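**Student:** sharing a model that was predicted from the sequence below.
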Amino acid sequence: MAQPVIIAVPKGRILEEALPLLASVGILPEAAFSDESSRALSFATNQPGISLIRVRAFDVATFVAHGAAQLGIVGSDVLMEFDYSELYAPVDLGIGRCRLSIAEPVDLASRDDPRSWSHVRVATKYPNLTRKHFEARGVQAECVKLNGAMELAPKLGLSSRIVDLVSSGKTLKENGLVEVEVITEVSARLIVNRAAFKTRAAEVAPLVDGFRRAAGGKHAA
């Protein structure tokens, strides 16, 4: 029996927006997928040849890059951070829109000029992307890797600034921080394992076309 095509989807905000897209492509997960008390990570769908795995957003790219899943849905921020050569990102799904920004305490921002930076200490979940951004500006960045609670770093003296995803800006405001620079706009992409795109084209290509139609025909930039 042929192995199912596995689609990796991220937990959290993007998943809520991705479910209608999956439905548009004709993929409906089994009931357990919506059971908040379930600890299952792998799920069947109404399509016998397609299953879903639900993992952390950063892990979606890793599962697909290494061929454990053939397709995935993940933010462009994750793709930029890992820059896996094994991944092909053919469709901008137009969901999960936000931005990756540099933020600092309000009192620092009131007397700070980003153009004068030569060395910065930054707390972030995106050390590679952050370093590249600052290097392009000739700024040396010392990155402190955190996986969450980024907003606490300046308050507790871990770093003077943070680089994190921003949507409404409410979390920054509530923690006394303000956006001072946008690094990149972010949206979710459909990603495909390059090898699977060739070896399982008959199964994978129609799914890519289906997601492209569901997303309004947008190709990834």
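**Tutor:** Alright, I've got the coordinates.
**Student:** please make it C-alpha for all contacts and neighbour counts, starting now.
**Tutor:** Fine.
**Student:** surely residue 18 meets residue 95?
**Tutor:** Yes: with contact defined as CA atoms under 8 Å, residue 18 counts as touching residue 95 (7.3 Å).
**Student:** now the lengthiest strand in the chain, how far from the centre of its chain.
**Tutor:** Longest among the strand segments of the chain by residue count, using DSSP state E, is strand 177-186. Put simply, strand 177-186 sits 16 Å off its chain's centre (CA atoms, centre = their mean, to the nearest Å).
**Student:** contact partners for residue 142?
**Tutor:** Applying CA atoms under 8 Å, 6 or more residues apart in numbering to residue 142 gives the contacts 119-122, 131.
**Student:** buried ones from those residues, can you make that a ChimeraX selection?
**Tutor:** Buried subset of the contacts of residue 142, written as a ChimeraX selection, criterion 16 or more other CA atoms under 10 Å:
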select :120,121,122,131
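**Student:** and which of the contacts of residue 142 is nearest to residue 165?
**Tutor:** Nearest to residue 165 among these is residue 122, at 13.8 Å by CA to CA.
**Student:** got another, please set it beside the one above:
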Amino acid sequence: MSNLLTIAMPKGRIFIEAVELLRKAGYKLPPEFDDSRKLIIDVPEEGLRFILSKPMDVATYVEHGVADVGIAGKDVLLEEERDVYELLDLKISYCYLAVAGLPDTKMNDVAPRVATKYPNVAEAYFREQGEQVEIIKLNGSIELAPIIGLSDRIVDIVSTGRTLKENGLVEYERIKDVTSRFVVNPVSYRIKDRQIDDMVKRLSEVV
């Protein structure tokens, strides 16, 4: 096992905000780190290795131990239900999960359909509402589904609401607020507890 503490991080907005947080916590990450196109970046002087991945894959890497720790959105953790410890709310990349659709339209009474890339979250939410729906899993352009008649509603991440508005959709219900969380592999937490606890302590002081 490597002495480097391996961190899985999603590319994009979370990566930018997480790197800023790590720097505030005193980790010296090189300037070229921000613009690198590499998928694995070692920072040996800090004892760190970074794996850059799709947001949905972070918790998977941590669960299977190829990463010791990770930074993942709460939306991913709710959807994936991976065997990881959630140690800290980093309070970055705020957004929320919501139900949306075309304005002034009712759900189909016979076979209501909901398109989403969060099938588990959506199914659980509508079950709690006492509604039986057909979930249609999509991987991108979720807003398109109600426009072309594929679904009555969508469940998706909302940040500013601009994308919904630009596509003529309205928000119907808010499901859950989402921020990024610091997660840990249970085995790594036993073996590298000192490194991990130190990182949690340093991050918690700047959150």
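**Tutor:** Nice, thanks for sending it over. It should be emphasised that the depicted structure is a prediction, and the values quoted were computed from it without experimental measurement.
**Student:** show me what residue 155 of the second structure aligns to in the first structure.
**Tutor:** Under the alignment (TM-score structural alignment), residue 155 of the second structure maps onto residue 163 of the first structure.
**Student:** its match contacts residue 129, correct?
**Tutor:** No: with contacts counted by CA under 8 Å, residue 163 of the first structure stays clear of residue 129, the gap being 9.7 Å.
**Student:** and those two? which has more neighbours close in?
**Tutor:** residue 163 (25 against 22; other CA atoms under 10 Å).
**Student:** surely that one is in a helix?
**Tutor:** No: counting by DSSP: H, G, I helix; E, B strand; the rest coil, residue 163 of the first structure is not part of a helix but strand.
**Student:** and it, what is it in contact with?
**Tutor:** Contacts for residue 163 of the first structure (CA under 8 Å, 6+ apart) come out as 100-103, 122-126, 130.
**Student:** which among these gets closest to residue 22 of the first structure?
**Tutor:** Looking across the contacts of residue 163 of the first structure and measuring by CA to CA, the closest to residue 22 of the first structure is residue 100, at 25.9 Å.
**Student:** surely the closest one forms part of a strand?
**Tutor:** Yes: using three-state DSSP, the assignment for residue 100 of the first structure is a strand.
**Student:** longest helix in the second structure, by number of residues?
**Tutor:** Here the longest helix in the second structure is taken by residue count, with DSSP state H as the criterion, and it is helix 193-206.
**Student:** tell me who's in contact with residue 8 of the first structure.
**Tutor:** 52-55, 60, 63-64, 69-73.
**Student:** what do you get for residue 23 of the second structure?
**Tutor:** Here residue 23 of the second structure is in contact with residue 29 (CA under 8 Å, 6+ apart).
**Student:** now it: how far from residue 76 of the second structure?
**Tutor:** According to CA to CA, to the nearest Å, residue 23 of the second structure stands 24 Å off from residue 76 of the second structure.
**Student:** and residue 171 of the second structure, by the same measure?
**Tutor:** Counting by CA to CA, the gap from residue 171 of the second structure to residue 76 of the second structure is 21 Å.
**Student:** same question, residue 151 of the second structure
**Tutor:** From residue 151 of the second structure to residue 76 of the second structure the distance is 22 Å (CA to CA).
**Student:** those two: which is more packed in?
**Tutor:** Between residue 151 of the second structure and residue 76, counted using other CA under 10 Å, the more crowded position is residue 151 (24 against 21).
**Student:** pretty sure that one is touching residue 143, no?
**Tutor:** No: the pair formed by residue 151 of the second structure and residue 143 falls short of the contact definition of CA under 8 Å, at 9.9 Å.
**Student:** so which of the contacts of residue 8 of the first structure are in strands?
**Tutor:** Per DSSP E, strands hold the following members of these: 52-55, 71-73.
**Student:** which parts of the first structure are helices?
**Tutor:** 13-24, 57-65, 76-82, 106-109, 127-136, 152-155, 170-174, 194-199, 201-214.
**Student:** matching residues in the second structure for the longest one?
**Tutor:** Under TM-score structural alignment, the counterpart of helix 201-214 of the first structure in the second structure spans residues 193-206.
**Student:** aligned to residue 53 of the second structure, what sits in the first structure?
**Tutor:** So, by TM-score structural alignment, residue 53 of the second structure is matched to residue 55.
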